[in-house]
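Novice: Dropping a prediction and its sequence here:
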Amino acid sequence: MSLRIVYAGTPDFAVPALKALLASPHQVVAVYCQPDRPAGRGRKLTFGAVKQVAVDAGIPVEQPLSLKPLEAQETLRAYAPDVMIVAAYGLILPQSVLDIPRYGCLNIHGSLLPRWRGAAPIQRAIYAGDAQTGVTIMQMAAGLDTGDMLHTVVCPITAQDGGQSIHDKLAELGASALLETLDVLMAGQLQPQVQDEALANYAHKLQKSEAEIDWAQPAVTIDRMIRAFDAYPTAYTLYHGQPLRFFASSIPPLAPCSPASPGTVIAESKAGIDIATGDGVVRVTSLQMPGGKRLSAAEFLNGRSLLGECF
């Protein structure tokens, strides 16, 4: 037995699950993506990652601006889906759309619900210092990530993980978790779990305005910020009036308490650039000068020094 599936997703996060479905016995009858948008210096209209996979596989692609108009809903209904799978789609699905598929709509969400609902669960989990995150396959409801949980998979967050590495891990975990959930669905053995509202947090959309480092903060907070924002919006500090961006960091072992003012570069080595904070020292291991390219600390220090600079 196989299911007729409409898949809705737009960015890289949604690609592994779509590829897993295409390799499964299930039939992906259509793929929904957000409209193509300008990208790059030339501002050319560019396919999203999911659309490219769909086009390569010869799957029909729909890109409505909204799913609220009746015409858009009738188009979806014509595909006669058994289930609609949603992963980082980016459009709101009204109740009338949730009701179209035989088994409703399932969402691949990048957190252990109800811990982080909303747009940026991966980055918020790292920034908050969570020891773990994961993927939740959820039965979609009209509220924001409020539906019943069908399957969860845990993923540890290590001191080396950043937003991008956790994103990639969860994208792959989401693909396997989805196939397992569909097997249980077809067997009629789903056991939905209601979310505990008392445990819910809202993962606000990432803003560029929150990416500037406040060196008066503790080292552990700054380290988590740098790692959480490594892909976007990328943590930065001003250096001669221009943004100096940081992509990776750590807390150096046995770092002595520094009397230096927060934001002062107190040591440099191939291992990283040590910067005093309001409490402790953070070691930057990957960074980018204004107008330059991303470099490791060792590459960055080859011919230049920040020692003694105070950001």
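Specialist: Yep, it's here.

Novice: drop to CA atoms for contacts and neighbour counts, all remaining ones
Specialist: Fine.

Novice: Tell me, how many residues neighbour Leu106?
Specialist: 26 (other CA atoms under 10 Å).

Novice: putting a second one here so we can go through both:
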Amino acid sequence: MKLIFAGTPEFAAQALQAIIAAGHEVALVLTQPDRAAGRGMVLRASPVKGLALAAGIEVLQPQTLKDAATQERIRAIAAEVIVVAAYGLILPQAVLEVPRLGCLNIHASLLPRWRGAAPIQRAIMAGDAETGICIMQMDAGLDTGPVLLCGRLPIDRSDTAASLHDKLARLGARLIVEALAGLPLTAQPQAETGVTYAAKIGKDEAGLDWRLPAAMLAARVRAFNPFPGACCALGGDLFKLWRADAVEGTGLPGEILSADREGLVIACGDGALRVTELQKAGGKRLSAAQFLAGTRLLPGSRCALPTT
């Protein structure tokens, strides 16, 4: 099948690799413009661009898909289908109408739950027992199109956004190849009930409110690993918490109940949070045992509460 692929991060690159391996002709790849990254703010190509160039595929990096020149280039390919995975740009109606078999999106949730930009993180934050991949026929709405193929995946209690991302990326790569092989497929409209939206994760969400239940805070630590990293302030220093679980404990919200090789136990609104991996601003990620070997934290001291 002749197709166009639109995607940017590693999640999308795995799907592109699977499509190439399946023998499809990827005639054009659309990806986000190179971004400055790292301490040196050096321009870096997206994982999808790197893979496409290595495979000898033409790459287009428009700022928008609304301009006439870009749309004409897409039409000139005469692709049968456009596959989209975490691209980052909205496909206007003029582009959605180009391919004969439409535009297929690889979405990392069980639609209609968690439409939007951050379905993996929001599913963990909400304590969902499962998630999955939906191969969706795109329309003008925000992840509102009918579903062609769906795969489910349990969310383990130890899953972080990073580990769940990797599992879903593998599932998405497998399902898009299966969907392409079976086209045209029967499209199932999404249910009108159970709709939720997964807003983009912002750094302003990273600060932990110790008045919340420990189970909720443990879910946020997992959801914010690796970005933006759950944060707390103690004694004027900022810390990022990378691994934690909810345990029994009683104290003032934010109060350190114990600090030993087993972890740093901090009282919450209900229960306590045992932190087993953390990082001081400017330092390295360390286990609780390693961290406490160089930093003394006394029981009774308190992590700061949000000011708002």
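Specialist: Cool, the structure landed. It should be emphasised that the depicted structure is a prediction, and the values quoted were computed from it without experimental measurement.

Novice: Tell me the residue in structure 1 aligned with Gly50 of structure 2.
Specialist: The equivalent of Gly50 of structure 2 in structure 1 is Gln52 (alignment by TM-score structural alignment).

Novice: part of a helix, is that match?
Specialist: Yes. Applying DSSP: H, G, I helix; E, B strand; the rest coil, one finds Gln52 of structure 1 inside a helix.

Novice: the helices in the stretch 101-250 of structure 1, which residues?
Specialist: 121-127, 163-186, 219-228 (DSSP state H, counting those that start in this stretch).

Novice: burial count for the residue mapped onto Tyr239 of structure 1 from structure 2?
Specialist: Under the alignment defined by TM-score structural alignment, Tyr239 of structure 1 corresponds to Leu234 in structure 2. Residues contacting Leu234 of structure 2 under the criterion other CA under 10 Å number 16.

Novice: same deal with the one 4 residues further on?
Specialist: Counted with other CA under 10 Å, the burial measure for Leu238 of structure 2 works out to 17 neighbours.

Novice: To which residue of structure 2 is Glu268 of structure 1 aligned?
Specialist: Using TM-score structural alignment as the criterion, the counterpart of Glu268 of structure 1 in structure 2 is Ala259.

Novice: next one: Ser176 of structure 1
Specialist: By TM-score structural alignment, Ser176 of structure 1 lines up with Arg174.

Novice: contacting residues around that match?
Specialist: By CA atoms under 8 Å, 6 or more residues apart in numbering, the contact set of Arg174 of structure 2 is Ala15, Ala18.

Novice: which one is the equivalent of Val194 of structure 1 over in structure 2 nearest to, not counting chain neighbours?
Specialist: Under the alignment (TM-score structural alignment), Val194 of structure 1 pairs with Pro189 of structure 2. Leaving aside its sequence neighbours, Pro189 of structure 2 sits nearest to Pro146 (CA to CA, 6 or more residues apart in numbering; 4.2 Å).

Novice: Give the full set of residues in contact with the one you found.
Specialist: Met136, Gln137, Met138, Ala187, Gln188, Pro189, Gln190.

Novice: now stretch 20-37 of structure 2: which residue numbers in structure 1?
Specialist: Counting by TM-score structural alignment, stretch 20-37 of structure 2 sits on residues 22-39 of structure 1.

Novice: how long is that stretch end to end?
Specialist: 27 Å (CA to CA, to the nearest Å).

Novice: where exactly do the strands run in the stretch 1-150 of structure 2?
Specialist: Secondary structure of the stretch 1-150 of structure 2 (DSSP state E, counting those that start in this stretch): strands located at 2-7, 25-30, 35-37, 42-44, 59-60, 81-85, 103-107, 115-116, 130-137, 147-154.
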